[in-house]
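> The amino acid sequence is not available; the structure is as follows:
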């Protein structure tokens, strides 16, 4: 009975947990609830992925109403991969959270933070698992509203401005999304993804469908921070509490990329999107611009969190590059990079969060010599930084290998060169941190700093280890990503 209801439990359990945390409003109760739910979430998501790999897509009708008339939760290899990604990051972050949250937030805000985390988790998991376009919008808003609050809880007053900026742009993105869905509903008479994909074939030549694609593309692009619609992201990551930064950087944009993939390939279809419209050229230009311009901006940042935030914009460029290439290797590169970037950037932001807890700042000059005082933490930063660059033996190399192979396969050999060239820019900004942290004399403030506690080091190194283990053996991550890419290219839902 429980196994039959796993799709619903994946979303219901964190939602109920968020309600309990809000009602009790006690830090010492909220964190254990969030931890337990995060651990349960990873068990459910892995079980769903195993079922899908063994037996194909799972359809779960909500409320006893058969699809397409009722809301359907539908799990296939594509979104099962995303469910595992989100759940893994949540489960790794929670042991890290109590010390970091206690150091950065007032006690009366801590239970509220865990409430928002669980709501955010609910929204992200719901967006991934639902088979209904409007239901995806509801979960999109749940995740967005909780994100605004998590960012605003940052101790720097600029966190309020960052949250407000994200709210404005996020609202615009959500409005564009719901207009696009409304147009599709008007033309197809359904909100169910599978039903919509079948009916859209008969009306795809209409201007309304073309307008729907345009609205959905821009709306989702705002959510995933596709260059140049990324302006909300740097401040949001820089001024949010460290745990919020880790979670949002590792998951939120990845789920938005999933929505992008779902609409482009499963609903509209690759033939309509790429053969009849110039979206390939648009995506490739914007992706390359993100890879280079965001990386160059990152080089000149004096704040480590802002530097890593602009790096995330560049890495999103790699993800959308594979969507633009739109062949098996390119799409596999995009999907595997969702996981690879999550563990890499999660490790980097965790290391920075540990430094913030000890030093109280994250500007570069204030971290001179920190590597000598926090060698274990900063060693993790260096290894994760190598993965961000794409050094062989790390997950970053796996992603770029598939993307370069996809570019060669499509005849765009110049893109392969640009992928490698952009990686050298990452060498520069990661190298700046390494030079300041390891090769400069510790400042007076840093000289008395101790290594981070194990509760922060262990989760950080779990993600660091994942960056290496899945870089040396990518059979599972790349294998599942390739199956997901095949399903998308075939238009299977």
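Perfect, thanks for sending it. A quick note: this is a predicted structure, and the numbers were derived from the prediction, not measured.
> use CA for all of it now, contacts and neighbours both
OK.
> any chance you could map the strands in the stretch 251-400 of the chain?
Counting by DSSP state E, counting those that start in this stretch, the stretch 251-400 of the chain has no strands at all.
> I'd like to know how far residue 401 sits from residue 346.
For residue 401, the distance to residue 346 (C-alpha to C-alpha, to the nearest Å) stands at 21 Å.
> neighbour count winner among these two?
Taking neighbours as other C-alpha atoms under 10 Å, residue 401 and residue 346 compare with residue 346 leading, 28 against 20.
> OK, contacts around the closest residue in space to the more buried one that isn't next to it in sequence?
Leaving aside its chain neighbours, residue 346 sits nearest to residue 246 (5.2 Å; criterion: C-alpha to C-alpha, 6 or more residues apart in numbering). Neighbour list for residue 246: 93, 345, 346, 349, 350 [criterion: C-alpha atoms under 8 Å, 6 or more residues apart in numbering].
> How many neighbouring residues does the fourth one have?
For residue 349, the number of neighbouring residues by other C-alpha under 10 Å comes to 27.
> right, and it touches residue 305 too?
Yes. With contacts defined as C-alpha atoms under 8 Å, residue 349 counts as touching residue 305 at a distance of 7.4 Å.
> Out of the contacts of residue 246, which is nearest to residue 61?
Closest approach between the contacts of residue 246 and residue 61, by C-alpha to C-alpha: residue 93, at 31.6 Å.
> Put this next to the first one:
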């Protein structure tokens, strides 16, 4: 069994998906998703230990050797997302039993858990595949199941959000497929490592340039890079709370990893960031995303929409680090990817708890509840300070690393954008604090039910993790640094 360990994180949730439907039981489906997530996490931890120190594991699907067969690769560049995705899924499973029970009826709950298993399998497949067409297949598995998850939201607006996500996501996926087809036409191979070697001999080919543009533009849609972000606010805000908790920490983060995988280890940093103007374009779009996303978040009246627009800005920070194409910059981008995933999932989980207790997450509904629900709003404040970048939170560590990397390259305008965006984050987090502690409570708001212990435990695991990574950033910093070194070394 240990020889098949690299494929197990994908196979376990993939096998759990049909069982969730066949058993037709809410409890059984929840238990299957929990076991699939925990099993995938256990396998990911074992794999991370095996590749520590710069080693790489390669697994040939069906015994067909690369480059003719599909290959899974476990190395330092994908270890962070390989650990992050099942870890968030496991916390979401603990959190989601009561949340999904309150928002989804018994008949649709098994379908939701089926889609969660498929999304988990697709995201993990994207994380480990070493084949470009196989990456497209896993991208579609995760995307199609995500569209269904968003559509299961409690309001009719969820259908519109899911349809918008489907249309925009399909355009992005089509761009990726066209780019992969062009790369195959130029080289005659789909294996990432083999593709990288063959592309080195065809520099200057116009079809190659087109392939780079199509693939990276399509992935930018999946990353929700401004101005290709239109699907994200509605998808995150209208999806069921457990789905928002999971997707906000994983979906765009895996897309960012795949972008890095193509840009650095397949096409090469020299072609993408030097020959083509991706460095300048990336930094410009990152600055606009930081400022526009944070500014729009300041005017939101719904907590989930506020958090969704905040994600647009936070993705800008990650893109700014990656856009530098330096070891310090990519490491800072990866570090913020990890830290933001933990922080934002904690905030969406807390929003789901408020939705369960109050029936609404509009800021007006939160008036005066800070003293009546102190632990809930304490979680919002601590995680919110991470978005701002206040020490000793994880957000401060990654923003400090990003600013240091930018200063090292003399990118003062981007540093100014980071600082202004952080001040705007203080404004929109402050609006939540002001509503909870400085407004009079609404009549009848005192009788909210007590929060389920499982949801509270899941929220505080994430909140405390964000504080711990701020006090002792050795683990995420080590994973991010190793990933940056592997990506820039081009070891695919």
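Looks like it came in fine. A quick note: this is a predicted structure, and the numbers were derived from the prediction, not measured.
> of all the contacts of residue 246 of the first structure, which two lie farthest apart?
It's 93 and 345 that sit farthest apart of those, by C-alpha to C-alpha, at 12.5 Å.
> More neighbours: which of those two?
Neighbour totals were compared for residue 93 of the first structure and residue 345, and residue 345 leads with 29 against 24 (other C-alpha under 10 Å).
> The residue nearest to that one when sequence neighbours are not counted in helix, strand or coil?
Leaving aside its sequence neighbours, residue 345 of the first structure sits nearest to residue 250 (C-alpha to C-alpha, 6+ apart; 6.5 Å). Following DSSP: H, G, I helix; E, B strand; the rest coil, residue 250 of the first structure is assigned to helix.
> Aligned against the second structure, show me the partner of residue 250 of the first structure.
Alignment note: residue 250 of the first structure maps to residue 249 in the second structure; criterion TM-score structural alignment.
> Now find how far off-centre stretch 372-391 of the first structure is within its chain.
Relative to its chain's centre, stretch 372-391 of the first structure lies at 21 Å (C-alpha atoms, centre = their mean, to the nearest Å).
> hmm, who's touching it?
Stretch 372-391 of the first structure is contacted by residues 341, 344-345, 347-348, 351-352, 354-355, 370-371, 394-398, 400, 423-424, 426-427, 430, 434, 437-438, 442, 446-452, 457, 460-461, 464, 467-468 when judged by C-alpha under 8 Å, 6+ apart.
> ok, 7 Å please
Residues from elsewhere that reach stretch 372-391 of the first structure (C-alpha atoms under 7 Å, 6 or more residues apart in numbering): 344, 347-348, 351, 371, 394-397, 400, 423, 426-427, 430, 434, 438, 447, 449-452, 457, 461, 464, 467.
> Just the buried residues of these.
344, 347-348, 351, 371, 394-397, 400, 423, 426-427, 430, 434, 438, 449, 451-452, 457, 461, 464, 467 (16 or more other C-alpha atoms under 10 Å).
> Just the ones of the residues you listed in helices?
Counting by DSSP state H, those place 344, 347-348, 351, 371, 395-397, 400, 423, 426-427, 430, 434, 438, 457, 461, 464, 467 in helices.
> Please identify which helix or strand holds residue 175 of the second structure.
Assigned by DSSP states H and E, residue 175 of the second structure falls within helix 157-187.
> what angle do the next helix-or-strand element following that helix and helix 157-187 make?
Remark: after helix 157-187 of the second structure, the chain's next helix or strand is helix 192-199, criterion DSSP H and E. Interaxial angle, helix 192-199 of the second structure versus helix 157-187 (axes from the mean of the first three to the mean of the last three C-alpha atoms, to 10 degrees): 50 degrees.
> helices or strands up against the helix or strand that helix 192-199 of the second structure is followed by?
Where DSSP H and E defines the elements, the next helix or strand beyond helix 192-199 of the second structure is helix 206-223. Packing contacts for helix 206-223 of the second structure, counted by 3 or more C-alpha pairs under 7 Å, 6 or more residues apart in numbering; DSSP states H and E, involve helix 157-187, helix 241-260.
> and the angle from the shortest one to helix 206-223?
So the one you mean is helix 241-260 of the second structure. Going by the same axes, to 10 degrees, helix 241-260 of the second structure makes 160 degrees with helix 206-223.
> List the contacts of the residue lying farthest from the centre of the first structure.
Distance from the C-alpha centroid of the first structure, by C-alpha atoms, centre = their mean, peaks at residue 444 (37.1 Å). By C-alpha under 7 Å, 6+ apart, residue 444 of the first structure lies in contact with nothing.
> Can you tell me what it aligns to in the second structure?
Structural alignment (TM-score structural alignment) places residue 444 of the first structure against residue 443 in the second structure.
> Can you tell me how far that match is from residue 98 of the second structure?
Taken as C-alpha to C-alpha, the span from residue 443 of the second structure to residue 98 of the second structure is 27 Å.
> Kindly report the same for residue 411 of the second structure.
For residue 411 of the second structure, the distance to residue 98 of the second structure equals 47 Å [C-alpha to C-alpha].
> Looking at those two, which one has more neighbours?
More neighbours surround residue 98 than the other of residue 411 of the second structure and residue 98, with 18 against 15 (other C-alpha under 10 Å).
> Which element, helix or strand, includes the more buried one?
Going by DSSP H and E, residue 98 of the second structure is in helix 79-103.
> quick one: buried residues of that helix?
79-100, 103.
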